[in-house]
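# what's the 3D shape of this:
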Amino acid sequence: MDLIGALPRLAARRPPVLLVTMPGATRERLAVEAELTGRDWPSAPGPAAAAGLVVAGRAGGAQWLGDLWNGMPRPRAYVAVAHAGDAPHALDLLGRLLSSGREGDAPRAVSAGAPRGAPGQGGGDGPDHHPGAPGSGARETPGDEDGRSGRGGQEGRNGRGQARGQGRGQGQGRKQGRALGLGQGRGQEQGQEQEQGERGQEQERGQEQERGQERGQGQERGQGQGHGGHRGGVAGLPMAGRADDRDGLRLDRLHLPLGPALADWPAGLVLDVALQGDVLQSAEAHPWEAAPAGRYPFWGEPWLRAAGGEAVTRGAAERRRCASHLDSVGRFLAVSGWPRPAARARRLRDRLLQGAAAGELAPEVLRLTRGVARSRTLRWLTRGLGELPAGRARELGVTGPALAADGDVHARLRVWLGEIERSVHGMDDPRALTGVDGPRGRLDGPRPPSRLLLAALLPLLPGAEFACARLILASFDPDPDEFVGAGHG
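Have a look, this model is predicted:
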C-alpha cells in the first residue's frame, strides 16, 4: 500500500484554504467563500496551516503574496480567481493539484478569458506569472524592506498573534545570503573554541573565524537597516526597542505591520502599530493598493448606479444592504471568537446574494440577529471599547451606522443588527431607489465613507489591547473597494 502517495489524496478532499482578497475583488471573494462553504473546505488562519492559496482578484506583482506562498508547507497549490464565475473551476483545479502530490508546483491562475485547464493566464500579469516565479514581482527569496511582507498569520480568532505566521516564511527565504541575527555570536563562540584547539588546525581555525566575522558584519548591517524603522530582528521578525509607556515606565516597544492578508481583515489594509506587551501605543494606516478602474464598489453599487441614472429598485438596494451588514457581522463575530454565528451570518449572506426569497430567509435572519443581540457575554466583552460619540463622528464627516450608533463597539453592532432586520423586510419594494445612503454612509460626499471611517477609528486604537483593537476595527469594517473603486473620483 502506497501510504505516502495516499496522504496527499486524502488531504485534497478537504484542504485548508488561505483566501487572500485583493482590493476591488469583493465579488470574487464572496464567490470563493460561497464555494468553499458548499464544499465544506476549512479556512486556514495563516500560511503555515494552509494547503491551498486562493487569491481573489488580480494578484499583480505583490511582493507579500510571494512571501505568503513561501511560508506554506508542501504539498501546496495556488490558484487566482480573476472573475467570480471562475470560482468553482479554480477550486476544482486546486483539488487536482493537491491530489496529484506534485509538491511545490508553480502557482496556477484561472480566469474567464483563459482556456479551461490552461495554467498561468489571467490571474497575474501574464502567462505563468505567479508569486515566487523567477522574474515575477514576488520573489522566491523575500526581501521586502518596508517590513510589510508576509504578515498574514492568525493564531486563533481572538485577534492575538496575527502577524507571526508569515514571519516564518520570511525567515526561510532570508537564510541564504542574509544574517539572521545569529552570526556574530556564533562567530565568537567558534573563535573561542578554535583558540583552545591544537596548533595543527590553525588554517581551519582562521577560515572559521573569518566566516564568523563575515556573519557578524552581516548582522550589524541588518541591525543598522532594520532598527531605524524597528524592522530588524531574528529570522525576519522585528526586534523590540524601548519607550515610555502610559504609566511612565520604560518598557519594550515592538513595531509590527498588520496586514495586508490577515483573516477577517479589510483586504489590502496595512496598519503599522507599536505594541508594549499587548497594548497598542500607536497605529498608522498605509494606502490600499490600486484596484481595477471603472468598477463600482460592490456593496455600494446599487446606490451609485442609481445616482448615475440607472433604474434600481429599493428592494435591490435593501438586499445588498442586508447582505453587506451580514458580511460585517460575520467578520465581527469571527474576530470576537464566536465562529458558529459567524458562519450562519455568512451562509445567510450568500443565500441573499443568490436571490433567495425574503419570506424564506426572514425567520432565519431574525433568529440570528436577536440571538446575537441577547448575548450578555458579547456585551460584556465589548462594553466601552472604541467609543465614538455622535458629535465627534459628525465633526469627522462620518455618516451611516457609525454615526447612528453614538457609542461603543457593541452599539455599532446593534445598529447593524437593526438595519439587517429592517432591510430583510424591504427587499420586495419595487419603487425606484432615490437615496444615496449606502451600507457605510452617504456615497455622494467628496470622500468615500470608508475613508472617513478609517480616519475616525485610528485614534481609538492607542491604549487598546491587541484583541480589543481588532474588535474596534471590525466594528467599523471599512470597505477597501470604496478607497479605489469607481464613483469616488
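# from here on, just use CA atoms for contacts and neighbour counts.
OK.
# which element follows the lengthiest helix in the chain toward the C-terminus?
Ranked by number of residues, the top helix in the chain under DSSP state H is helix 202-226. With elements assigned by DSSP states H and E, the helix or strand that comes after helix 202-226 is strand 241-244.
# any buried residues in that following strand, and which?
Going by neighbour count (16 or more other CA atoms under 10 Å), nothing in strand 241-244 comes out as buried.
# buried sites along the one helix or strand residue 78 maps to?
Using DSSP H and E, residue 78 falls within strand 77-81. Buried residues in strand 77-81, counting neighbours by 16+ other CA under 10 Å, are found at 77, 78, 79, 80, 81.
# next, the second sequence, to be compared with the first:
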Amino acid sequence: MVLRRLAARRPHVLTIAPSPVSPEDLALRLAVEAELARRRWPAAPSPADTDVVLVLGSPGPRLAEVVRSVWATVPAPRLLAAVPTAGEVRSVLDDAAARLAGGGDMTSDCDVGRQHGRSADTGGAQMADLAFYDRDGLALDAVHAALGPVLPHWPAGMVVHATLAGDVVTDARAEVLDVPASVGPGSRGRSPLGPDRTRLDILTRVLGLLGADHLAARARVLRDHDPEPGELTTFGRRLARNLPLRWATRDIPLVGGPVEQRTVEERVRALARALGGSLAPPARPTPEKAAQAMIGLELGAARLALAAMDPDTTLGAGPVHAYAPPGTETEVTHHRH
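Presented below is the predicted three-dimensional model:
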C-alpha cells in the first residue's frame, strides 16, 4: 500500500500522441509536456516501466492498434487515460493520480480505438518491434525493426522501418500513421509554434536524448513560457559554447540536410545561435528524407540525427509494409525496451 501511494505521487508516464496535423494537436502535446514537467512526473522509457499510459487527442485506427499493443505489455497496477483537449490536461492527470493510488487497472483489456470497428494492421509499428530472421541457419545476420512511434523524444506518429546490422542502420523507410501521403504543397514550415519555439522544441528532444536533463528542462521552460528580453540569446550562446554537447554530436552526419549543417553539431549550433534573432523557421525535411539520413549510423546516433532534423510529419509518408525476406514463413518477434 505504501509503495502504491509513492508511485501515485510520481507515476512514470508513457505518452502516445498522433502526428500534429492541426494546431490543436500540437497545443495538446505541449500542454501535456508542460504539466508533466510541472508535476515532476518522469517519462517512462518503456512499457515495462510505465504506470500511466496517456493517449493524446483522437488516435486513428493504426495508432489505436499501437496503443492496444503497448497496453498489453504494461504490468499492473497501471492506468490508461485519454486527454482529448489541452483544457482537460490537469483534470485528467488529477484523476489518474487518484485512480492509481486506489490500485489502478488490474485488467488486460484496452478499448482505445474500438470505435473503428476493426483491428488495424500495424505493419509492425510498435515500440521498437524487432523481427529476427536467420537466413543462413548459422547466425542472425539481419534485424528488421519497426522503430516508433512510442519512443522517448521520437516524432509523434512516425515509424521508421529499418534494417539493422548489429546496431548500424543499413536501410530505413518512413511511415506516418493515419496521415495521408501528402497534405498538399506549401504546408512545410508552417508550424504554429513560430521560429524560436520550433527551435526550442527541437533542442529539447536532442538534449533529452543526450541525457542533458537540466539543459532540456531549460529549453522546455523557454518554449512553454514568454521569456524575458535577452533570455533566448543567452541560452543560445550557452548551448553553442557547450563543449560536451559539441563533442557528443560533432561526428554524426546529416545527409540531405541544409548544406551549411552537415553534422548534428552544426545543426544544434545553428539552432542555438538563431534563438532570439527573429530569423525564419528552421528547415524541416520530409519523413522519408529524414529516415534516409539515418542509414549508415549507429542506432543511438540515428535517433539523434532524426531528433535534430525534426521531420515534418504533417506531410505524411505514405503506407509502408514491414519488411519480410522472400521465403520466410515464420518470424520471431522480440521487444527492445
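# still on that earlier bit, what range in structure 2 matches the strand holding residue 78 of structure 1?
On structure 2, the counterpart of strand 77-81 of structure 1 by TM-score structural alignment is residues 79-83.
# show me what that stretch is in contact with.
Applying CA atoms under 8 Å, 6 or more residues apart in numbering, the external contacts of stretch 79-83 of structure 2 come out as 51-57, 71, 89, 92, 96, 99-100, 104-105.
# mind doing that once more with 7 Å?
51-57, 89, 92, 96, 100, 104-105 (CA atoms under 7 Å, 6 or more residues apart in numbering).
# out of those residues, which sit inside helices?
Among the contacts of stretch 79-83 of structure 2, DSSP H puts 89, 92, 96, 100 in helices.
# what's the most distant pair in those residues?
The distance between the two most remote of those (CA to CA) is 16.3 Å, for 89 and 100.
# how about the strands in structure 1?
Using DSSP state E, the strands of structure 1 run over residues 17-21, 52-56, 77-81, 241-244, 250-258, 270-276, 279-286, 437-438, 441-442.
# most neighbours per residue, which of these?
Among the strands of structure 1, the stretch with the highest mean neighbour count (mean count of other CA atoms under 10 Å) is strand 77-81, at a mean of 29.
# that strand: average distance to aligned residues in structure 2?
Compared with structure 2 after fitting, strand 77-81 of structure 1 has a mean deviation of 1.3 Å; criterion: mean CA distance after the TM-score superposition for structure 1.
# okay, the angle between that strand and strand 17-21?
30 degrees (axes from the mean of the first three to the mean of the last three CA atoms, to 10 degrees).
# number of nearby residues for residue 153 of structure 2?
Applying other CA atoms under 10 Å, we find 17 residues neighbouring residue 153 of structure 2.
# got it, and residue 40 of structure 1?
13.
# repeat for residue 243 of structure 2
Quick note: residue 243 of structure 2 (other CA under 10 Å) scores 10 neighbours.
# trace it over to structure 1, please.
Match for residue 243 of structure 2 (TM-score structural alignment): residue 376.
# residues touching its match, list them.
Contacts of residue 376 of structure 1 (CA under 7 Å, 6+ apart): none.
# measure it to residue 383 of structure 1 for me?
10 Å (CA to CA, to the nearest Å).
# repeat that for residue 241 of structure 1.
Residue 241 of structure 1 is 32 Å from residue 383 of structure 1, by CA to CA.
# I'd like the contacts of stretch 79-83 of structure 2 laid out as a markdown table, including distance to residue 153 of structure 2.
Below are the contacts of stretch 79-83 of structure 2 laid out as a markdown table (distance: CA to CA, whole Å):
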| residue | distance to residue 153 of structure 2 |
| --- | --- |
| 51 | 19 |
| 52 | 17 |
| 53 | 16 |
| 54 | 15 |
| 55 | 16 |
| 56 | 15 |
| 57 | 18 |
| 89 | 20 |
| 92 | 22 |
| 96 | 23 |
| 100 | 25 |
| 104 | 26 |
| 105 | 27 |
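# for residue 466 of structure 1, find the nearest of the strands of structure 1.
Using CA to CA, the strands of structure 1 put strand 279-286 closest to residue 466 of structure 1, at 5.8 Å.
# got the angle for the closest one vs strand 250-258?
40 degrees.
# output the contacting helices and strands for strand 279-286 of structure 1.
Packing contacts for strand 279-286 of structure 1, counted by 3 or more CA pairs under 7 Å, 6 or more residues apart in numbering; DSSP states H and E, involve strand 270-276.
# just tell me the aligned range of the strand it packs on in structure 2.
In the comparison with structure 2, strand 270-276 of structure 1 aligns to the range 159-165 (TM-score structural alignment).
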